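**Q** 3D model of this:
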Amino acid sequence: MIEVEHLSKIYGSTPAIQDVTFKVEPGEILGFLGPNGAGKTTTMRILAGYLPASSGSAKIAQYDVHEDSMAVRRRIGYLPETPPLYPDMTVEGFLHFVARIKGVARKVRRDRVNSAMERCNLTEKRKVLIRKLSKGYRQRVGIAQAIVHDPPAIILDEPTVGLDPRQIIDVRNLIKSLAGSHTIILSTHILPEVSMTCSRVAIINRGKIVATNTPENLVAQLAGGSGYELEIDGDEEAAQQMIQVLPGIRFVESIANKDLPPNRSQIRVVSEPGAEPGRDIAAVLIGAGVALYEMRRTRANLEDVFLELTTAEKILPIVDSDASESSSESATEAEETTT
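**A** Sure thing, here's the model as predicted:
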């Protein structure tokens, strides 16, 4: 549905994005992640026809964004970070106005407007002036204007920014309900939202795509945060040495914790992808007479992956969602690439 190949945008001598390549399959929700200034909004503006690219190509529904701009615009719904609303219009009046601009035929226009309001839970607000709506409802109106012409592709740039937790949940559920019948690119800084909403993730850093995969496979590829946290009473240095030589251990380190009782210490153990050394860790410590007060399993999450990829010069091999048969295979490929 959406194909981006070697896309670049350069302002003077400063590249905003460089050689950006990714695909979004029909009916899929792609989470587009990156720190501020990474190039997320630039990429989305190019896809929406708002900005021209310096080089590369982008196609939506097989139409080239540059060569068939109007055909593309008829097939996308775009919600920028600040919703393009007219505050002195009613919700219903605004959506009728947008539907006319987007070329919705008169005979189906009312049905499309009613459908957009129902899907965005705006029916009870149809006669309310937009300026009187809360921020959460304004975001709903912004999404409604993006889907009122029933486009096959929807581009949402930070749709939950500035919303309270209840509003975020409502908008998240709305976006999930659009999947299947629409292909969606969702830009957001809220990482748990991506895990709960998106079927696949693309991470951009310094204008370059550094990873594309399912959230689960990305965590498996970069399992550096998976392991155990231990609280012991005994020789910490000796305990670390005993653990470090066990199979499946990547590294062992101390955790500073001033709140621990005297003579106790805290240790973090990071395991290799796919390894389960917990039983061996407990056995070797207890066998050596080390008092093990607590042993807690820790798992990597999407935040760990995001931080690792955006704070270091690391790029993972781009893998489509169906290209990897198992997370262990993904982890092996990542290890061979990054070592």
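
**Q** C-alpha from now on. contacts and neighbour counts both.
**A** Noted.

**Q** all strands in this structure, in order from the N-terminus.
**A** Secondary structure of the chain, counting by DSSP state E: strands at 2-11, 14-24, 29-33, 55-60, 63-64, 76-79, 153-157, 183-187, 200-205, 208-213, 227-233, 249-255, 264-271, 291-298.

**Q** And those strands: which comes nearest residue 141?
**A** Set against residue 141 and scored by Cα to Cα, those come closest in strand 76-79, at 9.9 Å.

**Q** Second input sequence below; structure requested for side-by-side comparison:
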Amino acid sequence: MSIKVSSVIKTYASQKALQDISFEASKGEIIGFLGPNGAGKSTMMKILTGFIKPNSGSVFVNEVNVIQTPQEAQKNIGYLPEHNPLYGDMYVREYLQFRASIFKIDKSQIETCIKKVGLQTEAHKKINQLSKGYQQRVGLAAAILHNPSVLILDEPTTGLDPNQLVEIRALIKELGKNKTVLFSTHIMQEVEAVCDKVIIIKKGTILIDENLDTLHENNKQTIAVSFDSAVSKEVLFTLPNLRDIEVKNSGWLLHFETEDDMRTVVFDFAREHHLKIVSLNAQTKNLETLFRELTTG
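**A** The predicted structure follows:
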């Protein structure tokens, strides 16, 4: 395991920021770390990178104990904080040379990273002359400079325009081929496009820790339907691929285990049983819907 977090608790005075957090991540996995503001995402990331210590629990990165030997663990970790801390008066190459000296790595690695993050045309400029998107690229270049096996990215796409979003997402996906990437975001489409796995956290507690494919399988299709006359559950269960039924208001929620559009099947069912459809709605549940259901209230 590249990352192993067990029973982590973090409190600030009387407030519990993290409550018994445990999860694992392997090499080659890109994990979306999701939650509303104040859920504890940034706190967990700072603990993972060794910048703050938990009250209890254990954290390992590549089998190195982050709590006991943070500096040793940081050799394996690339970190891009939420508020990208750059020295605006420094030139791009100058800043990366400064970072390279901290990690005592060969300066030839700088040009490799500049090319990898697409900074070639901007590398001669001062950082404060760059757009937000290019500043994020500088932060990513600094994070991967020492070729870490684990990347922790706290909202890496905040403030980017649509074109920059696409480019940074593609870069994260490329980096995730041979590294473990844990990144937080509020953009669900980003997670759908990039991630293999999702962790959803609320009030310091993990609500979901699942592969994205599994989540999609578990929420394939729901149809809300009401008829002009009564029909029993037993009759409704003759519909193909029907997993579960719920009563809602004056109608039914039909949960199907298929990605096929079941609306035509429900229409045929109604005609066969001499029922008139009063209303019908397909409610395919995506990650955004699931996130709202879990984190509101």
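
**Q** Report the TM-score for the pair.
**A** The TM-score (TM-score structural alignment, normalised by the length of the second structure) is 0.89; 289 aligned residues with a Cα RMSD of 2.5 Å.

**Q** Mean neighbour count and distance to residue 126 of the first structure added to the strands of the first structure, as JSON lines?
**A** Shown next, in JSON lines, are these (neighbours: other Cα atoms under 10 Å; distance: least, Cα to Cα, whole Å):
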{"stretch": "strand 2-11", "mean neighbour count": "18", "distance to residue 126 of the first structure": "33"}
{"stretch": "strand 14-24", "mean neighbour count": "18", "distance to residue 126 of the first structure": "33"}
{"stretch": "strand 29-33", "mean neighbour count": "26", "distance to residue 126 of the first structure": "28"}
{"stretch": "strand 55-60", "mean neighbour count": "20", "distance to residue 126 of the first structure": "32"}
{"stretch": "strand 63-64", "mean neighbour count": "19", "distance to residue 126 of the first structure": "34"}
{"stretch": "strand 76-79", "mean neighbour count": "26", "distance to residue 126 of the first structure": "20"}
{"stretch": "strand 153-157", "mean neighbour count": "25", "distance to residue 126 of the first structure": "22"}
{"stretch": "strand 183-187", "mean neighbour count": "25", "distance to residue 126 of the first structure": "25"}
{"stretch": "strand 200-205", "mean neighbour count": "25", "distance to residue 126 of the first structure": "34"}
{"stretch": "strand 208-213", "mean neighbour count": "24", "distance to residue 126 of the first structure": "40"}
{"stretch": "strand 227-233", "mean neighbour count": "20", "distance to residue 126 of the first structure": "52"}
{"stretch": "strand 249-255", "mean neighbour count": "16", "distance to residue 126 of the first structure": "56"}
{"stretch": "strand 264-271", "mean neighbour count": "22", "distance to residue 126 of the first structure": "54"}
{"stretch": "strand 291-298", "mean neighbour count": "14", "distance to residue 126 of the first structure": "48"}
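
**Q** Turn the ones you listed into JSON lines, including distance to residue 118 of the first structure.
**A** Formatted as JSON lines, the strands of the first structure follow (distance: least, Cα to Cα, whole Å):
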{"stretch": "strand 2-11", "distance to residue 118 of the first structure": "27"}
{"stretch": "strand 14-24", "distance to residue 118 of the first structure": "27"}
{"stretch": "strand 29-33", "distance to residue 118 of the first structure": "21"}
{"stretch": "strand 55-60", "distance to residue 118 of the first structure": "27"}
{"stretch": "strand 63-64", "distance to residue 118 of the first structure": "30"}
{"stretch": "strand 76-79", "distance to residue 118 of the first structure": "17"}
{"stretch": "strand 153-157", "distance to residue 118 of the first structure": "18"}
{"stretch": "strand 183-187", "distance to residue 118 of the first structure": "19"}
{"stretch": "strand 200-205", "distance to residue 118 of the first structure": "27"}
{"stretch": "strand 208-213", "distance to residue 118 of the first structure": "33"}
{"stretch": "strand 227-233", "distance to residue 118 of the first structure": "46"}
{"stretch": "strand 249-255", "distance to residue 118 of the first structure": "52"}
{"stretch": "strand 264-271", "distance to residue 118 of the first structure": "48"}
{"stretch": "strand 291-298", "distance to residue 118 of the first structure": "42"}
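
**Q** out of those, nearest to residue 172 of the first structure?
**A** strand 183-187 (10.4 Å).

**Q** That closest one vs the second structure, average offset?
**A** Superposing on the second structure places strand 183-187 of the first structure at an average distance of 0.8 Å from its equivalents, by mean Cα distance after the TM-score superposition for the first structure.

**Q** what's the spacing between that strand and its chain's center?
**A** 9 Å (Cα atoms, centre = their mean, to the nearest Å).

**Q** Noted, bye for now.
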